[in-house]
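**Q** make a model of this:
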Amino acid sequence: MWEDFGLRPGIDLGFFTLRFYALAYLAGIALGYWHLTRMIKAPGAPMAQRHAEDLFFYCTLGIILGGRLGYSIFYMPSLWDNPIDVLKTWEGGMSFHGGLIGVLIAIGWVCWRGKLPFLRVCDYIAVNVPFGMLFGRLANFVNGELWGRPADVPWAMIFPTDPLQVPRHPSQLYEAGLEGALLVIVMLYLFWRTRARFRPGLLVGIFTAGIAAGRFVVEFFREPDAQLAEFARETGLNMGQWLTIPLILVGIGLAIWSLMRPPLASGAATAPAATGAGTAPTTS
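**A** As a prediction, this is how the structure comes out:
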């Protein structure tokens, strides 16, 4: 029984309930920013500290706005019946694919302003995204939402929000493991223990293929969104799986393309000097 864990969706402050889902987003963004500041101190960084601060601000906007818009477009089009509902992020409902698009737009904006190499900046951001994925999926489990399909495995759980009250796969934990913990280990190892960061596109390619493949696998154990259950039955795959197939292909293609090109020399393609041209103002 999920209830045996004594979990609750947030911290009751009396006048306001602080949701763990919101805390998960904040924790993932904060840890990613802290780690990015350490990464750019290593040789060959494509950006300076001021760019990391800009990325922190704009990528946060991209995650929230892109994630919510993506959810309303891909998974819950009925929200547009009353456009105000699209803005109600506190009611839950975020799309990974929408958040990804939002982050790419944010990175593109910062790179254009600061005259930074887009692909290399994406490499550095990709290393940090799994932190947020890990915390976010754990928050889904704490909230008792997005549970999996009915199952008879020993670790199957009954969730209080399930109208059928049958044992189900705790698919939130599967996602936390594949899209979060495993990718954290892989990406940190590649950045700190290999020279992958000197091959533009390799890190973001591996991340894209890895997280999409993880999502594709977990969708076999995850209960489809109620409004898309018929779509899954008709097509044989969930909406999430159809959206991840192009990402898997793009990620693999980008990694192969990167490995076929000569690596950068150590220290090459670094960020502009603090007083040089192309300086982007820091967002506070």
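
**Q** please make it C-alpha for all contacts and neighbour counts, starting now.
**A** Will do.

**Q** what sits against residue 105?
**A** residue 62 (C-alpha atoms under 8 Å, 6 or more residues apart in numbering).

**Q** my guess is residue 89 contacts residue 68, does it?
**A** Yes: contact criterion C-alpha atoms under 8 Å: residue 89 and residue 68 qualify, at 6.7 Å.

**Q** between these two, who's got more neighbours?
**A** residue 68 (23 against 15; other C-alpha atoms under 10 Å).

**Q** now the more buried one: how far from residue 124?
**A** Using C-alpha to C-alpha, to the nearest Å, residue 68 is found at 24 Å from residue 124.

**Q** repeat that for residue 9.
**A** 32 Å.

**Q** residue 140 too?
**A** Counting by C-alpha to C-alpha, the gap from residue 140 to residue 124 is 26 Å.

**Q** ok, residue 229 next?
**A** Residue 229 is 37 Å from residue 124, by C-alpha to C-alpha.

**Q** of those two, who's got more company?
**A** Applying other C-alpha under 10 Å to residue 229 and residue 124 shows that residue 124 carries more neighbours, namely 24 against 14.

**Q** next secondary structure after the helix or strand in which the more buried one is found?
**A** Assignment of secondary structure by DSSP states H and E places residue 124 within helix 118-143. As assigned by DSSP H and E, the chain's next helix or strand after helix 118-143 is helix 171-175.

**Q** quick check: angle from the next helix or strand after that following helix to helix 118-143?
**A** As assigned by DSSP H and E, the chain's next helix or strand after helix 171-175 is helix 183-193. Inter-element angle recorded for helix 183-193 and helix 118-143: 150 degrees (by axes from the mean of the first three to the mean of the last three C-alpha atoms, to 10 degrees).

**Q** elements contacting helix 183-193?
**A** Applying 3 or more C-alpha pairs under 8 Å, 6 or more residues apart in numbering; DSSP states H and E, we find helix 183-193 packed against helix 118-143, helix 202-218.

**Q** how far away from the center of its chain is that helix?
**A** 16 Å (C-alpha atoms, centre = their mean, to the nearest Å).

**Q** following up with a second sequence; could you model it the same way so I can compare the two?
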Amino acid sequence: MPLFAIAYPMIDPVALQIGPIAIRWYALAYIAGLLLGWWLAKRICAKDALWGATPRLKPLDIDDLIVWVAFGVILGGRIGYVLFYDLPHYVASPLEALEVWHGGMSFHGGFLGAAVALSLFARLKKLPLMPVFDVAAAVTPIGLFFGRIANFINGELFGRVTDVPWAMVFPNGGPDPRHPSQLYQATLEGVVLFVLVQVLVRRGALKRPGLVTGAFVAGYGLARIVGEFFREPDAQLGFLAGGLTMGMLLSLPMVAIGLAVVVIASKRPANG
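**A** Here you go, the predicted structure:
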């Protein structure tokens, strides 16, 4: 163990209290991710040079799409957590599944929920599916970044015990210094993945529908797997077969599917 650890910044999870109403950083993270994603998606859709002849959403369509995505992420994230991470508990106490204010969201569930919402939106608007997915993939890392920062503020989803000089003692993690894995994941899933998809967008990837989506899906899967090596597994699950975690198992198919989509999209001629 190190002789010292970096002091964990004790930030109140409640950003603002107005009487009985508490506004939490976690909720603000969701709002910031959605609003900044909405703003960037409108800018991307407005630039003809990025798309060539590829059919795409109009900037005004993004105003409607953001509502669909928000519901898909929240519903899918909660359902995913219940199914993937603590099903026996919620089978015994099913009404607790509705108590979202107690926490418990799954990215993989939110990802599937958003995918369903995007698919329904594209069908309703009679738009080709892949360009809709590409726009969402281009901006999703923004929300991932803010979400992981909120995890850090809440002192949750902390890392494994370590002796690195930048280890922290988390309030709910016992007396041992741990990896600040939320910050690792914010960097990989947020910053690095955002740079990757934005470089692809600027280099004409939107002219090959599915390329940005595939890169995001595979990139997230890889980033999550790396992050899981430093993150403490969920207490109710622990390590699974072969020392894997649930996050790793759910991310492995994302890597395979994402790479397959990238290969297929890369073989298509660019639209314009």
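
**Q** give me the TM-score for this pair.
**A** The TM-score (TM-score structural alignment, normalised by the length of structure 2) is 0.92; 261 aligned residues with a C-alpha RMSD of 1.4 Å.

**Q** mind putting the helices and strands packed on helix 183-193 of structure 1 in a markdown table, distance to residue 253 of structure 1 included?
**A** What follows is these, written out as a markdown table (distance: least, C-alpha to C-alpha, whole Å):
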| stretch | distance to residue 253 of structure 1 |
| --- | --- |
| helix 118-143 | 14 |
| helix 202-218 | 7 |
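
**Q** could you give the secondary structure assignment for the counterpart of residue 224 of structure 1 in structure 2?
**A** Superposed on structure 2 with TM-score structural alignment, residue 224 of structure 1 falls opposite residue 233. Residue 233 of structure 2 falls in the coil class when you classify it by DSSP: H, G, I helix; E, B strand; the rest coil.

**Q** test my guess that residue 233 of structure 2 contacts residue 244.
**A** No: using C-alpha under 8 Å, residue 233 of structure 2 is not in contact with residue 244; the gap is 9.2 Å.

**Q** of the two, which one has the most company?
**A** Set residue 233 of structure 2 next to residue 244 and count neighbours by other C-alpha under 10 Å: residue 233 wins out with 20 against 15.

**Q** and that one, how close does it get to residue 213 of structure 2?
**A** 28 Å.

**Q** now do the residue nearest the centre of structure 2 against residue 72 of structure 2, distance only.
**A** Structure 2 has residue 144 as the residue nearest its centroid, 4.0 Å off, counting by C-alpha atoms, centre = their mean. Per C-alpha to C-alpha, residue 144 of structure 2 is found 15 Å from residue 72 of structure 2.

**Q** wait, what's in contact with the closest residue to residue 227 of structure 2 other than its chain neighbours?
**A** Closest residue to residue 227 of structure 2 apart from its sequence neighbours, by C-alpha to C-alpha, 6 or more residues apart in numbering: residue 185 at 5.7 Å. Residue 185 of structure 2 is in contact with 145, 148, 223, 224, 227, counting by C-alpha under 8 Å, 6+ apart.

**Q** can you report how many residues neighbour the alignment partner in structure 1 of the second one?
**A** In other words, residue 148 of structure 2. Using TM-score structural alignment, the partner of residue 148 of structure 2 in structure 1 is residue 137. Neighbours of residue 137 of structure 1 under the rule other C-alpha under 10 Å: 24.

**Q** same question, residue 103 of structure 2
**A** Residue 103 of structure 2: 9 neighbours (other C-alpha under 10 Å).

**Q** now for it: what does it line up with in structure 1?
**A** Using TM-score structural alignment, residue 103 of structure 2 pairs with residue 92 in structure 1.

**Q** over to residue 171 of structure 2?
**A** Per TM-score structural alignment, residue 171 of structure 2 is aligned with residue 160.

**Q** residue 65 of structure 2 now?
**A** Residue 65 of structure 2 maps onto residue 55 in structure 1, by TM-score structural alignment.

**Q** to which residue of structure 2 is residue 111 of structure 1 aligned?
**A** In structure 2, residue 111 of structure 1 lands on residue 122 (TM-score structural alignment).

**Q** which one is the equivalent of residue 187 of structure 1 over in structure 2 nearest to, not counting chain neighbours?
**A** Residue 187 of structure 1 maps onto residue 197 in structure 2, with residues paired by TM-score structural alignment. Setting aside the residues directly before and after it, residue 197 of structure 2 is nearest to residue 138 in space (C-alpha to C-alpha, 6+ apart), at 5.6 Å.

**Q** and that neighbour, what's its match in structure 1?
**A** Taking TM-score structural alignment, residue 138 of structure 2 has residue 127 as its aligned residue in structure 1.

**Q** picking that back up, would you quantify the distance from the match of residue 224 of structure 1 to residue 116 of structure 2?
**A** In terms of C-alpha to C-alpha, residue 233 of structure 2 sits 28 Å off from residue 116 of structure 2.

**Q** that older thread, which strand or helix spans the match of residue 65 of structure 2?
**A** Counting by DSSP H and E, residue 55 of structure 1 is found in helix 49-70.

**Q** packing partners for that helix?
**A** Checking 3+ C-alpha pairs under 8 Å, 6+ apart, helix 49-70 of structure 1 ends up next to helix 20-39, helix 96-114.

**Q** for those helices, which one ends up most surrounded?
**A** helix 96-114 (a mean of 20; mean count of other C-alpha atoms under 10 Å).

**Q** distance from it to structure 2 after superposition?
**A** Helix 96-114 of structure 1 differs from its equivalent in structure 2 by a mean of 0.5 Å after superposition (mean C-alpha distance after the TM-score superposition for structure 1).

**Q** now do that helix against helix 118-143, angle only.
**A** Using the same axes, to 10 degrees: helix 96-114 of structure 1 against helix 118-143 is 140 degrees.

**Q** could you give the separation of helix 96-114 of structure 1 from the chain centroid?
**A** 13 Å.

**Q** the match of residue 138 of structure 2 contacts residue 201, doesn't it?
**A** No: look at residue 127 of structure 1 against residue 201 with C-alpha under 8 Å: they stay out of range, at 11.8 Å.

**Q** the match of residue 65 of structure 2: how many residues sit nearby?
**A** A total of 26 residues lie near residue 55 of structure 1 under the criterion other C-alpha under 10 Å.

**Q** quick check: it vs residue 107 of structure 1, distance?
**A** In terms of C-alpha to C-alpha, residue 55 of structure 1 sits 7 Å off from residue 107 of structure 1.

**Q** before we move on, what about residue 118 of structure 1?
**A** 7 Å.

**Q** what do you get for residue 235 of structure 1?
**A** Applying C-alpha to C-alpha, the value for residue 235 of structure 1 to residue 107 of structure 1 is 34 Å.

**Q** repeat for residue 199 of structure 1
**A** 19 Å.
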